[in-house]
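Visitor: sharing a sequence plus its predicted fold:
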Amino acid sequence: MDNIICGNGSDEILSLFANCFAGEGDEIVYSEHGFLVYPIATKAAGATPVVAKEKKYKADVEEIINVCTNKTKVCFIANPNNPTGTYLNRNQLITLRKKLPKSCLLVIDSAYAEYVEKDDYTNGFELVNKFNNVACTRTFSKIYGLAALRI
């Protein structure tokens, strides 16, 4: 049970990652149709938002890698994505982590993990244990119907 951060909803945790790992002069990457909190957290941290184009409303691993620079400190990926419902499979997430700059934190936002019933899906926990610079967020509000209770 090490490496757990509790917060006032996953929005707060996403903002904490942005503020702790990026600031003025740094970049945060996220996909084109990703969760709306990503650009808000990025700008609040003083970092520069970098948007990776998607293919058919799905995050494109190669495009994410292509837009990264030595200034990229965080990469947010909603998996499955909110609002499109698309997801990156286990191998795509592993490829993403391996190709991201070593200094870049990969944040896998798994708020809707319980809605995916595919064998090739991972909520990100296995990557947290396997690689450095990977974090995974979860929330009670989606699957447990506890929105606005701030648990």
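Guide: Perfect, thanks for sending it.
Visitor: could you use CA atoms for every contact and neighbour count after this?
Guide: OK.
Visitor: mind checking the longest strand of the protein?
Guide: Longest strand of the chain, by residue count under DSSP state E: strand 72-78.
Visitor: please, where are all the helices along this protein?
Guide: Using DSSP state H, the helices found in the chain span residues 10-21, 37-44, 61-67, 90-99, 125-130.
Visitor: check which helices and strands the longest strand of the chain sits against.
Guide: Helices and strands touching strand 72-78, by 3 or more CA pairs under 8 Å, 6 or more residues apart in numbering; DSSP states H and E, are helix 10-21, strand 27-31, strand 105-109.
Visitor: what is the orientation angle of it with strand 105-109?
Guide: Comparing the axes of strand 72-78 and strand 105-109 via axes from the mean of the first three to the mean of the last three CA atoms, to 10 degrees yields an angle of 20 degrees.
Visitor: re the thing from before, and the helices of the chain as CSV, adding distance to Pro80?
Guide: Converted to CSV, the helices of the chain look like this (distance: least, CA to CA, whole Å):
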stretch, distance to Pro80
helix 10-21, 15
helix 37-44, 15
helix 61-67, 14
helix 90-99, 12
helix 125-130, 14
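Visitor: ok, structure two:
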Amino acid sequence: MAVKVKSREILQHIAAYPLGKSLQDIQSELGIVNIRNMSEIENVFGCSPSVKKQLMQRLDHLFTYPDGSARALSSKLADFLGVAQNQLFIGNGSDEIIRLLIRAFLNTTEEAIMADITFPRYKTNVSIEGGTPVIVPLKGGVHDLTAMLATITEKTKMIFVCNPNNPTGTIVNKDDLISFIEEVPEHILIVLDEAYYEYATSEEYLQSIPLLEKHANLVILRTFSKVYGLAGLRIGYGIMDSSILAELNKVKEVFNVNQLGQAAAMEAIMDQEFRKDCILRNERGRAYLEAELEKLGYTYFPTNANFMMIHIGKDGNEITQQLLAKGIMVKSGAVLGYPNSIRVTICSMEDNRYFIETLKNL
């Protein structure tokens, strides 16, 4: 029997996030035991061994509620970043903080500016809350900050800049970004999403935390899901003025971040050698892929993340299926705004080499 209760009108115009088939489903369908997952831009090197030990010690405490304010984690993270504890908001992934920022600050008559090809949850959450997404095309795969400034109206309430940008991996020049932040009116929130911050090794990448002292309308988002390898535990954080944090506390769930996630994040901060090793291995893999792709005549966006958007020059869906038949999962650019491209996670050197050899023989 069909349900007669109708959902909100806005949901009739919004599609669910495309998660795709599970690895197990694909293995079963294709009869392939070993599939190299280069699709989900996770840290394929996992998490620190000390994190695993810490999690085992916490298993006897699962009957207790987590600290709703994540005080211990906030204190340790504040010391590590050199910020005040009341500037840190801990979230169930940085995507939760995006949702809470929109819920707390965007009225139904107001607008939020974002790129056309970027993290899709900005647009979705703005629409769900009744705001208006204002879309500005990327320029060469990079945020067009000049065009974004020109789009500001009296209805503008927030601007999203994903840096490095997902799915292109590109960054905005630091001088251009500083000028942009200085030009945005102070009553407009600037949400600087730095989920891939640790992978950005270019000298042109902006170190944004020092700008918080001068720009109270700046919010910086980061995560433990990427370089720290804790995507399965959903831990993100925002660095912001304490007045913004106070408003987020009004709209968040009481126990929004689980106990194991908080413990794992605290332990991950302690093992910076593991983090540095992951960054170094990613840089080596990136250099290898760039060199080999140039030999093959393929172009790509210059990346400062742990993935690459590669321009194949053929239907991305077709190439994705051909690679899958050879045991390699990548993301088709067709669902990301670049129909003749694929997005590939930088993985172990063994997987990187296998990908290149397979690409040669397609």
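Guide: Yes, it's here. All values derive from a computational prediction rather than experimental measurement.
Visitor: circling back: okay, the helices and strands packed on strand 72-78 of structure 1 in CSV with mean neighbour count and distance to Lys53 of structure 1 next?
Guide: Converted to CSV, those look like this (neighbours: other CA atoms under 10 Å; distance: least, CA to CA, whole Å):
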stretch, mean neighbour count, distance to Lys53 of structure 1
helix 10-21, 19, 21
strand 27-31, 26, 6
strand 105-109, 25, 17
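Visitor: could the ones you listed go into a markdown table alongside distance to Asn70 of structure 1?
Guide: Formatted as a markdown table, those follow (distance: least, CA to CA, whole Å):
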| stretch | distance to Asn70 of structure 1 |
| --- | --- |
| helix 10-21 | 14 |
| strand 27-31 | 9 |
| strand 105-109 | 12 |
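Visitor: so where in structure 2 does the longest strand of structure 1 end up aligned?
Guide: Mapping strand 72-78 of structure 1 onto structure 2 (TM-score structural alignment) gives residues 156-162.
Visitor: which residues are in contact with that stretch?
Guide: 105-106, 110-115, 118-119, 122, 143, 187-194 (CA atoms under 8 Å, 6 or more residues apart in numbering).
Visitor: one more: stretch 85-97 of structure 1?
Guide: In contact with stretch 85-97 of structure 1 (CA under 8 Å, 6+ apart) are residues 57-59, 61-62, 65, 78-81, 106, 120-122, 127, 131, 134.
Visitor: right, and the helices of structure 1 - which one's nearest Tyr144 of structure 1?
Guide: Nearest to Tyr144 of structure 1, of all those, is helix 10-21, at 14.0 Å by CA to CA.
Visitor: next, the angle from that closest one to strand 105-109.
Guide: Relative orientation of helix 10-21 of structure 1 and strand 105-109, computed by the same axes, to 10 degrees: 180 degrees.
Visitor: state the span of structure 2 onto which helix 10-21 of structure 1 is aligned.
Guide: Taking TM-score structural alignment, helix 10-21 of structure 1 hits residues 94-105 over in structure 2.
Visitor: in structure 2, which spans are strands?
Guide: Remark: strands assigned in structure 2 by DSSP E are 36-37, 88-91, 111-115, 132-136, 156-162, 189-193, 218-223, 236-239, 299-300, 307-311, 328-329, 331-332, 341-345.
Visitor: nearest approach to Lys250 of structure 2 belongs to which of the ones you listed?
Guide: Distance to Lys250 of structure 2, taken as CA to CA, is lowest for strand 88-91 among the strands of structure 2, at 12.2 Å.
Visitor: that's all I had, so thanks and see you.
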